[in-house]
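A.B. asks: Quick one: sequence and predicted model below, then my questions.
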Amino acid sequence: MLSEETRTIIKSTAPVLEDHGVTITTRFYQRLFEEHPELLNIFNHANQAQGRQQTALAKTVYAAAIHIDDLAEIMPAVIQIGHKHVSLGVKAEHYPIVGAHLLLAMKEVLGDAATDEIIQAWSDAYGVIADAFISVEKSMYQKTAAQENGWIYFKDFTVARKVKESEVITSFYLKPADGSNVPKYTSGQYISVRVLIPGEKYTMIRQYSLSQASKPDEFRISVKREADNDPNGVVSNYLHKEIEAGGQLEASAPAGVFVLDETKTSPVAFISGGVGITPMMSMFESVADSSPERKTTFLHGARNRSQHAFDEDIRKYAEGMQDVTYKTVYSDEPDGFITHALLEETVDPTGEAYVCGPVPFMVSMIRELRNIGMPEDHIHYEFFGPAMDMPK
């Protein structure tokens, strides 16, 4: 529990954190990696280079400041970030290191404005927040380890098959190298893949949605190949160009909170853009298998037909469903976007909607779903990037 005085001090720093948060977190990461370069084996280098991780952390710290009177308000974010941390292999012993460097960065950036009282208050608050993360993640690790065929951290997998789905998306079918099965997962979850690319000093970790419904003996991830000069494309290009059937990869157990609610029977819509189709494939297959009578809409936006993945698979699943609408639009063609009118025509606002894709696409889809009358808590979405980095 934090004292009223501590909470008052923390709240008073919110405006400063809103203005200077990214500067503080940028300096924090610089300090952290100077002192603990081994943590570069965990953090996404591309997100660091582009400033996305710094922005995400600044938003998290600011959210803690404004909700310090009721930290339960940030628990959904703690759980979402906790899933990401567990998939990366973050450990309890990392938190004191992070806390020490965050406070030092705060003092360094704010100078005399960061009084001893403010630093002590944030030290106390960080301790409470860190304990929440450690507790949540400990429970997740225990649950992951205890499930059938479960493990924690990373495990060796063999690429059983490599299948090109479109001009830019390729699927990798992964089987445990030890011949065991994989744990059951909920459609929409992701795994982390860890690689050590020749010539690189540190391992790189990326999260990829599981793109098929749960199977007992394998995972499938479907990876978009980014441009060669895109910092986000280092791992995807390595997978596309260097990893073939028979190759080895390390993977985490499934994680993530963007999942299909399989208890619902109301109408459901899957709305995706680009590689955002990958978690939708898992969800759509699950509905086709377990609830073929459920009214279902699948809307997808791709750049053009050559970049449109999984069209045949979706049509195959749809054949066994009783009430399904499937439509794809191509942005390279006139009127090639998912519009308000198309949503109004195909999506039942009393049902549920799952949205995934590039940020501008998602922002537009979420806004238009609200505009056709869908309640906020019926709209579910996933964002590819650091937690807390999703625009409202």
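C.D. replies: Noted; the coordinates are in hand. Small disclaimer: the values here were computed from a predicted structure and weren't measured.

A.B. asks: all contacts plus neighbour counts: C-alpha atoms, from now on.
C.D. replies: OK.

A.B. asks: so what's Y153 up against?
C.D. replies: V86, S87, L88, G89, S252, A253 (CA atoms under 8 Å, 6 or more residues apart in numbering).

A.B. asks: you'd agree S266 is in a helix?
C.D. replies: No - under DSSP: H, G, I helix; E, B strand; the rest coil, S266 falls outside any helix and is assigned coil.

A.B. asks: can you count the residues close to the residue lying closest to M390 once chain neighbours are set aside?
C.D. replies: Using CA to CA, 6 or more residues apart in numbering and skipping residues adjacent in sequence, the residue nearest M390 is F383, 6.6 Å away. F383 has 18 neighbouring residues, counting by other CA atoms under 10 Å.

A.B. asks: from what I can see F383 touches V363, true?
C.D. replies: No - the criterion here is CA atoms under 8 Å, and F383 misses it with V363 at 10.4 Å.

A.B. asks: need the helices for the stretch 151-300 of the chain, in chain order.
C.D. replies: Taking DSSP state H, counting those that start in this stretch, the helices of the stretch 151-300 of the chain run over residues 234-242, 277-290.

A.B. asks: re the thing from before, next, the contact list for the residue nearest to M390, please.
C.D. replies: Taking CA under 8 Å, 6+ apart as the definition, contacts of F383 comprise C356, G357, P358, V359, M390.

A.B. asks: next one: G274
C.D. replies: Contacts of G274 (CA under 8 Å, 6+ apart): H300, G301, A302, R303, Q307, H308, G357, P358.

A.B. asks: 7 Å - rerun?
C.D. replies: Counting by CA atoms under 7 Å, 6 or more residues apart in numbering, G274 makes contact with G301, A302, G357.

A.B. asks: Surely the second one and S331 touch.
C.D. replies: Meaning A302. Yes - between A302 and S331 there is a contact under CA atoms under 7 Å: 6.4 Å.

A.B. asks: helix/strand/coil for E18?
C.D. replies: E18 is classified as helix under three-state DSSP.

A.B. asks: this is the other structure I want to compare:
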Amino acid sequence: MLSATATETVRATLPAVGSAIEDITALFYDRLFYAHPELLRDLFNRGNQANGTQRQALAGSIAAFAGFLLEHPEQRPDLLLSRIAHKHASLGIRPEQYQVVHTHLFAAIAEVLGEAVTPEVAAAWDEVYWLMANALIAIEAGLYRQAGLPEGEVWRSYRVVGREEETGDVAVFTVAPVDGSPAPASEPGQYLSVQVELANGARQIRQYSIVGSRAGTLSFAVKRIPAGTGDVAHSADGSPAGEVSGHLHAEVLEGAELTAGTPFGPVVLDRESDRPVLLASAGIGITPMVGMLEHLAEQGSDRRVAVLHADRSPAAHAFRGRVDDLVGKLPQATLDLWYEQPDQGDEHRDGQAAVHPGYLDLTAVTVPDQAVAYLCGPVPFLTSARSQLLAAGVPAESVHYEVFGPDLGL
């Protein structure tokens, strides 16, 4: 917890720091990448840097952590810390890298706030930083131990032993360790970090949901993100969007080698519970749900399972047939689909599914009593689905979500 002196100083300065936090984090990344250009080239997601979402996420996490320390001095914001720690572990972050961040972050704070950063203010926010950093270091150390790995040693060589075109813009890659050892264990709902070397020499990393793990292999799904032209492909907002997904789709065929990590991710199916499960997704957010359904079907689960998915159209809907088959193997499962551009305008049944026009609407379905909900999709979808679940009486602690990219919701 914060010391008494630091608590009063942080409480007094949080409004000023909070109002300047995005300027601070923008300058921090500028300083960090100037001093260590290899971090932008080979570790940080250049798309999230270019469109500003990583800056917003860092700013939000620092402000949220500081606010939590003030409001709940005897507790720790484990949800926020767990999500960050799992992402860090998937990248192989090491304890010594937190000192590098500290150096450039506090230089940015001093430059942005100027004379307002007295020795007392610097000492108080130094406490905040190291409370957060040391908590993350401890959680990440536990994740590495759980995976049976030395700290940061997450990467290994895999061979692509299968590739399947799920839709026009979604491909499933199945990989096995090149050395013949078993693929690392994964929990239903986790993701795998994949590193590729691009034509410009950058080694960029992205995380992809695991949609299957059997016979010593891991399968993950990749949606191709349209990209622009130029030395680094840019999307309409100026970010180098799609450079990794485009590379995987265009260059990585069966037989190729890939560098990938160890499965991580805090949003996983509770396999020990017998409570009903509600899986709600939109677009490519269906991928972690496929992993959860695969596990439930393999176990012959008799849990009540409500599967809800929203998509642009039936043609864009990835894993439509696979989910239908999995739902059919579960005796107490239902499947409801919503399409913005349905093949038919009216509600109808298609295989295992009840199909609705428009956006996900929980008033059209029965939310199981005592359900544990898992959500994945774009932030507007997550916001809407979570609000609907809370309004339907699902407790907040029973609603878990995964978001692709920086977690701006936190």
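C.D. replies: Thanks, I have the structure now. Treat the numbers as computed from the prediction; the structure is a model and nothing was measured.

A.B. asks: hmm, back to that, tell me which of the contacts of F383 of the first structure you also see in the second structure.
C.D. replies: Mapping the contacts of F383 of the first structure onto the second structure (both residues aligned by TM-score structural alignment, their matches' CA atoms under 8 Å) leaves C356, G357, P358, V359 still in contact.

A.B. asks: Need those residues in TSV (columns: neighbour count, distance to A146 of the first structure and secondary structure).
C.D. replies: Listed next are these as TSV, based on neighbours: other CA atoms under 10 Å; distance: CA to CA, whole Å; DSSP: H, G, I helix; E, B strand; the rest coil:
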residue	neighbour count	distance to A146 of the first structure	secondary structure
C356	28	30	strand
G357	23	33	coil
P358	15	35	coil
V359	17	36	helix
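
A.B. asks: For the first structure, which segments are assigned as strands?
C.D. replies: 155-164, 169-176, 190-195, 204-209, 219-224, 248-251, 268-273, 296-302, 324-330, 352-356, 379-382 (DSSP state E).

A.B. asks: Which one, of those strands, ends up nearest to Q80 of the first structure?
C.D. replies: Of all those, strand 379-382 sits nearest to Q80 of the first structure, with 10.5 Å by CA to CA.

A.B. asks: Where in the second structure does that closest one fall?
C.D. replies: Mapped onto the second structure using TM-score structural alignment, strand 379-382 of the first structure spans residues 399-402.

A.B. asks: For stretch 31-50 of the second structure, which residues meet the burial criterion?
C.D. replies: 31-32, 39-50 (16 or more other CA atoms under 10 Å).

A.B. asks: ok, the nearest residue to V170 of the second structure once chain neighbours are set aside - contacts?
C.D. replies: Nearest non-adjacent residue to V170 of the second structure, counting by CA to CA, 6+ apart: K223, 4.3 Å away. Residues counted as contacts of K223 of the second structure (CA under 7 Å, 6+ apart) are D169, V170, A171, S245.

A.B. asks: For D361 of the second structure, state which of the buried residues of stretch 31-50 of the second structure is nearest.
C.D. replies: Looking across these and measuring by CA to CA, the closest to D361 of the second structure is N48, at 30.5 Å.

A.B. asks: Which residues are in contact with the closest one?
C.D. replies: Q54.

A.B. asks: do F28 of the first structure as well
C.D. replies: When contacts are counted by CA under 7 Å, 6+ apart, F28 of the first structure touches H101, L102, A105.

A.B. asks: To which residue of the second structure is the second one aligned?
C.D. replies: Going back to what we said before, that points to L102 of the first structure. By TM-score structural alignment, L102 of the first structure lines up with L105.

A.B. asks: do you know how far the residue nearest to that match when sequence neighbours are not counted is from R55 of the second structure?
C.D. replies: Nearest residue to L105 of the second structure, sequence neighbours excluded (CA to CA, 6+ apart): F28, at 5.1 Å. According to CA to CA, to the nearest Å, F28 of the second structure stands 9 Å off from R55 of the second structure.

A.B. asks: So which of A302 and S331 of the first structure has more stuff around it?
C.D. replies: Per other CA under 10 Å, whichever of A302 of the first structure and S331 has more neighbours is A302, with 22 against 15.

A.B. asks: What lines up with that one in the second structure?
C.D. replies: Under the alignment (TM-score structural alignment), A302 of the first structure maps onto D311.

A.B. asks: Hmm, its match is touching A282, no?
C.D. replies: Yes - between D311 of the second structure and A282 there is a contact under CA under 7 Å: 5.6 Å.

A.B. asks: Buried residues, stretch 391-401 of the second structure. List them.
C.D. replies: V394, V399, H400, Y401.

A.B. asks: okay, those in JSON lines with distance to V128 of the second structure next?
C.D. replies: JSON lines is the format used below for those (distance: CA to CA, whole Å):
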{"residue": "V394", "distance to V128 of the second structure": "33"}
{"residue": "V399", "distance to V128 of the second structure": "28"}
{"residue": "H400", "distance to V128 of the second structure": "27"}
{"residue": "Y401", "distance to V128 of the second structure": "27"}
